[in-house]
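Engineer: I would like to see how this sequence folds:
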Amino acid sequence: MSTKIIRFIFFGNYFVGILAVALTLEASFQLRLPFNSLNYYLLLFLAPTIYYTYAYNKVSTQPSTTNPRTQWYFEHKKLINISQLVLFVLCVILAVNLLYQNLQHFLALPAIYWAAIITVVVAAALYYGLLPKSFLKFNLRNTGWLKAFVIGFVWACCANVLPLIMLKIETGIDYHDSVLWTWLFVKNWMFCTVNAIIFDIKDYPTDANKHLRTFVVRYGLRKTIFSILIPLL
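Structural biologist: Just a heads-up that it's a prediction; the model follows:
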């Protein structure tokens, strides 16, 4: 029973949602800023959970004896589809509520804030090729060496950029210590990038078969660890 619960939390990407909220809370605490609204944190929890589940569910079309996650997705297709629908509806309700409560503040956002929001959304969509292929076939995940940095960038933006934008919308507070903010942003970017590269090491056989030139495929395990991972840390 406990194994099923653990797999549900991790394979269902609920832990990813928890991480997104935790990183955001950490950033707010480090920057000594007020916390965002509960509505925003719930939305932040649901969005990556839905996003990653959709991405994994999309590629898990056949059972795999070597990949427990793929096997889990294949065996629980119906449950996943139902939960995705429920979570998506909740996500829409929260988003509409957030927009309704702060519509004027959204409309009054400076252009640079909108540019940041669009950049994050587009990067996240392109990473897994979530846009229709008839619209755009480019997939950042297939660019090999860029893959880890894109993941790190999106996560750093979720932790350090979006909370400031929402704080501006919800309270009107601006943050002006650009040096500290930049340092924390780069720190989170590199930390999440390192995690992504470590996951690439795990996915080495799959990526190599797909000719996806990640760092570990291109340079090998030892060079990846000593020449890339350690310097980034």
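
Engineer: CA only for contacts and neighbour counts going forward, please
Structural biologist: Will do.

Engineer: what about Asn36, which SS state?
Structural biologist: Using DSSP: H, G, I helix; E, B strand; the rest coil as the criterion, the local structure at Asn36 reads coil.

Engineer: Contacts only, for it.
Structural biologist: Asn36 sits next to 163, 166-167, 170 when contact means CA atoms under 8 Å, 6 or more residues apart in numbering.

Engineer: Who wins on neighbours among those?
Structural biologist: Counting neighbours by other CA atoms under 10 Å, the top entry in those is Pro163, with 24 neighbours.

Engineer: Spit out the contact partners of that one.
Structural biologist: Neighbouring residues of Pro163 by CA under 8 Å, 6+ apart: 24, 28, 36.

Engineer: Same check on Ile117?
Structural biologist: Taking CA under 8 Å, 6+ apart as the criterion, Ile117 is in contact with Leu162.

Engineer: List the buried residues of the helix or strand containing it.
Structural biologist: Ile117 is part of helix 111-127 when elements are defined by DSSP states H and E. By 16 or more other CA atoms under 10 Å, the buried positions in helix 111-127 come out as 113, 117, 120, 123-124, 126-127.

Engineer: Output the contacting helices and strands for the next helix or strand after it.
Structural biologist: Per DSSP H and E, helix 111-127 leads on to helix 145-160 as the next helix or strand towards the C-terminus. Applying 3 or more CA pairs under 8 Å, 6 or more residues apart in numbering; DSSP states H and E, we find helix 145-160 packed against helix 14-30, helix 111-127, helix 178-202.

Engineer: related to what we said a few turns ago, closest one of the contacts of Asn36 to Leu90?
Structural biologist: Top of the list for closeness to Leu90, among the contacts of Asn36 and by CA to CA, is Met166 at 19.0 Å.

Engineer: What separation do you get for the closest one and Gly129?
Structural biologist: For Met166, the distance to Gly129 (CA to CA, to the nearest Å) stands at 27 Å.

Engineer: what does Tyr204 give?
Structural biologist: Computed as CA to CA, the Tyr204 to Gly129 distance reads 20 Å.

Engineer: ok, now Thr182?
Structural biologist: Per CA to CA, Thr182 is found 29 Å from Gly129.

Engineer: With neighbour numbers in mind, choose between these two.
Structural biologist: Legend: neighbour count by other CA under 10 Å for Thr182 and Gly129, higher for Gly129 (18 against 12).

Engineer: Count residues in the vicinity of the closest residue to that one other than its chain neighbours, would you?
Structural biologist: Nearest non-adjacent residue to Gly129, counting by CA to CA, 6 or more residues apart in numbering: Asn139, 4.8 Å away. Asn139: 17 surrounding residues under other CA under 10 Å.

Engineer: Please apply the same query to the one 3 residues further on.
Structural biologist: For Asn142, the number of neighbouring residues by other CA under 10 Å comes to 19.

Engineer: Just the buried positions in the strand or helix carrying Gln71, please.
Structural biologist: Assigned by DSSP H and E, Gln71 belongs to helix 68-75. Buried positions in helix 68-75, judged by neighbour count with 16+ other CA under 10 Å: 69-74.

Engineer: To check against the first, give me the structure of this:
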Amino acid sequence: MEKRIVNRIIEYIFFSNFFMGLLSIGLNLETNIKLGLQLNDLDYYLFISSLSVIFYLFAYEIPIKKIKSSNQRTQFYIDHRKSIHTFNIILYIICCLSAISIFIKTYQNLFTLHWIHYLILIATFLLAISYYNWKFGFSLRKYTWFKPTLIAWTWAITTVYLPLLILQLTEGISNNWDARFYFLFSQTFMYFIVNAIMFDMKDYEDDTNRGLKTFVVKYGNQLMLNRVILPLIFLGFLSFILFGFWYDLPLHRILFMLVPIILMAIFAFKLNRPKSILYYLIAIDGMIFLKAIFGILSVILFEYEL
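Structural biologist: Next up, the predicted model:
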């Protein structure tokens, strides 16, 4: 009985995308801690985490007429329509109230921003909404490069760029757009591209039936693993080593920071083995959580600020 309850809780956390909110908070905390900055206010973390969950809930909205599905995750949304709807309303309230709170704190400084920040925010918003399947038929997620790229860009912006921007507006901190920021941004961007493609490998059969032109559908699992995922992981591995030597980090610290990338490479080789969708959600999203945890611990344990 207890095991069944635990399983239902795990299902709700991952199928409802609640875990995406925790990931968002973890990655934002990693950014602040790695860059040696003070943490953002509570309203910011409430805003960015609720917005992250809403983003995915809207993207996976199930038509009311649909009452049965062979996909375990889709069936979860069908079986829990009322509770998901209530969850959505709560998230919208939290998101709106926290956004208003942030606006009150920052509106006086909004017009002092350089135009490039407005361009980045507008471009990110347009990319994010292009993830959805709108009624007029336009969705970038249907095309090969765009789906992993827009996901990676959106996550990098909301977890690396945005916490610095909000601190700049609320606290006047404006001198941290340095090499460390760009390294962390590019690292997060590449990590999420690999993560998104790994999800596509998991969804190969489903995406084929829906006509989505993902990398995996177009080129096949094995080619994607050998020609795209592993080279990208290797580049991330190499960038960490170069960064460590550039800042004269001890070898044990470099090896510690490499653990999430090594685990991702190991997991990539196991993607061809059939598992439940819940397993993949826990494992693949768990890789991102590990990135945040190891990033934070690399500072706390070794007293080093990136």
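
Engineer: Specify which member of the contacts of Pro163 of the first structure is nearest to Ile230 of the first structure.
Structural biologist: Using CA to CA, those come closest to Ile230 of the first structure at Thr24, 24.8 Å.

Engineer: The closest one pairs with which position in the second structure?
Structural biologist: Aligning on TM-score structural alignment places Thr24 of the first structure opposite Asn28 in the second structure.

Engineer: How about Phe45 of the first structure?
Structural biologist: Residue correspondence to the second structure (TM-score structural alignment): Phe45 of the first structure is matched to Ser49.

Engineer: nearest spatial neighbour of its match, skipping sequence neighbours?
Structural biologist: Nearest non-adjacent residue to Ser49 of the second structure, counting by CA to CA, 6+ apart: Gly21, 4.1 Å away.

Engineer: from what I can see Ala20 of the first structure touches Leu44, true?
Structural biologist: Yes. Under the criterion of CA atoms under 8 Å, Ala20 of the first structure makes contact with Leu44 at 6.7 Å.

Engineer: I figured the residue nearest to Ser49 of the second structure was touching Phe47, is that so?
Structural biologist: No. If you go by CA under 8 Å, Gly21 of the second structure and Phe47 don't touch, sitting 9.7 Å apart.

Engineer: Those two - which one has more neighbours?
Structural biologist: Each of Gly21 of the second structure and Phe47 has its neighbours counted (other CA under 10 Å); Phe47 has more, 24 against 19.

Engineer: give me the element that one is part of.
Structural biologist: Going by DSSP H and E, Phe47 of the second structure is part of helix 42-59.

Engineer: Flag every buried residue along that helix.
Structural biologist: Buried residues in helix 42-59 of the second structure, counting neighbours by 16+ other CA under 10 Å, are found at 43-57.

Engineer: How about stretch 170-180 of the first structure?
Structural biologist: Glu170.

Engineer: coming back round to it: quick one: neighbours of the match of Thr24 of the first structure, just the number.
Structural biologist: 27.

Engineer: gap between it and Ile293 of the second structure?
Structural biologist: When Asn28 of the second structure is compared with Ile293 of the second structure (using CA to CA), they lie 11 Å apart.

Engineer: got it, and Asp200 of the second structure?
Structural biologist: For Asp200 of the second structure relative to Ile293 of the second structure (CA to CA), the value is 25 Å.

Engineer: out of those two, which sits in the busier spot?
Structural biologist: A direct count of neighbours by other CA under 10 Å for Asp200 of the second structure and Ile293 places Asp200 higher, at 22 against 17.

Engineer: so the more buried one makes contact with Val216?
Structural biologist: Yes. Using CA under 8 Å, Asp200 of the second structure makes contact with Val216 at a distance of 6.2 Å.

Engineer: any idea what sits nearest Phe15 of the first structure, other than its immediate chain neighbours?
Structural biologist: Closest to Phe15 of the first structure by CA to CA, 6+ apart is Ile9, at 5.8 Å.

Engineer: and the one you found, what pairs with it in the second structure?
Structural biologist: By TM-score structural alignment, Ile9 of the first structure lines up with Ile13 in the second structure.

Engineer: Next one: its match from Leu278 of the second structure, what distance?
Structural biologist: Relative to Leu278 of the second structure, Ile13 of the second structure is positioned 10 Å away (CA to CA).

Engineer: One more: Leu167 of the second structure?
Structural biologist: Going from Leu167 of the second structure to Leu278 of the second structure by CA to CA gives 36 Å.

Engineer: Then Val6 of the second structure?
Structural biologist: As defined by CA to CA, Val6 of the second structure lies at a distance of 13 Å from Leu278 of the second structure.

Engineer: Have a look at the two and say which one is more surrounded.
Structural biologist: Of the pair Val6 of the second structure and Leu278, Leu278 is the one with more neighbours under other CA under 10 Å, namely 15 against 11.

Engineer: residues touching the more buried one, list them.
Structural biologist: The contact partners of Leu278 of the second structure, by CA under 8 Å, 6+ apart, come to 11, 14-15, 73.

Engineer: now swap in Ile233 of the second structure and tell me
Structural biologist: In this structure, Ile233 of the second structure makes contact with 191, 194, 261, 264-265, judged by CA under 8 Å, 6+ apart.

Engineer: try 6 Å
Structural biologist: Contact analysis of Ile233 of the second structure by CA atoms under 6 Å, 6 or more residues apart in numbering lists nothing.

Engineer: now Phe14 of the second structure
Structural biologist: Under the criterion of CA under 6 Å, 6+ apart, Phe14 of the second structure has no contact partners.

Engineer: Please identify which helix or strand holds it.
Structural biologist: Assigned by DSSP H and E, Phe14 of the second structure falls in helix 2-15.

Engineer: buried stuff in that helix?
Structural biologist: Under the neighbour-count criterion of 16+ other CA under 10 Å, helix 2-15 of the second structure has 11-12, 14-15 buried.

Engineer: for stretch 280-294 of the second structure, same thing?
Structural biologist: By neighbour count on 16+ other CA under 10 Å, the buried set for stretch 280-294 of the second structure is 280-282, 284-294.

Engineer: Next: stretch 90-106 of the first structure.
Structural biologist: Neighbour-count burial for stretch 90-106 of the first structure flags 91, 94-95, 98, 102, 105-106 (criterion: 16+ other CA under 10 Å).
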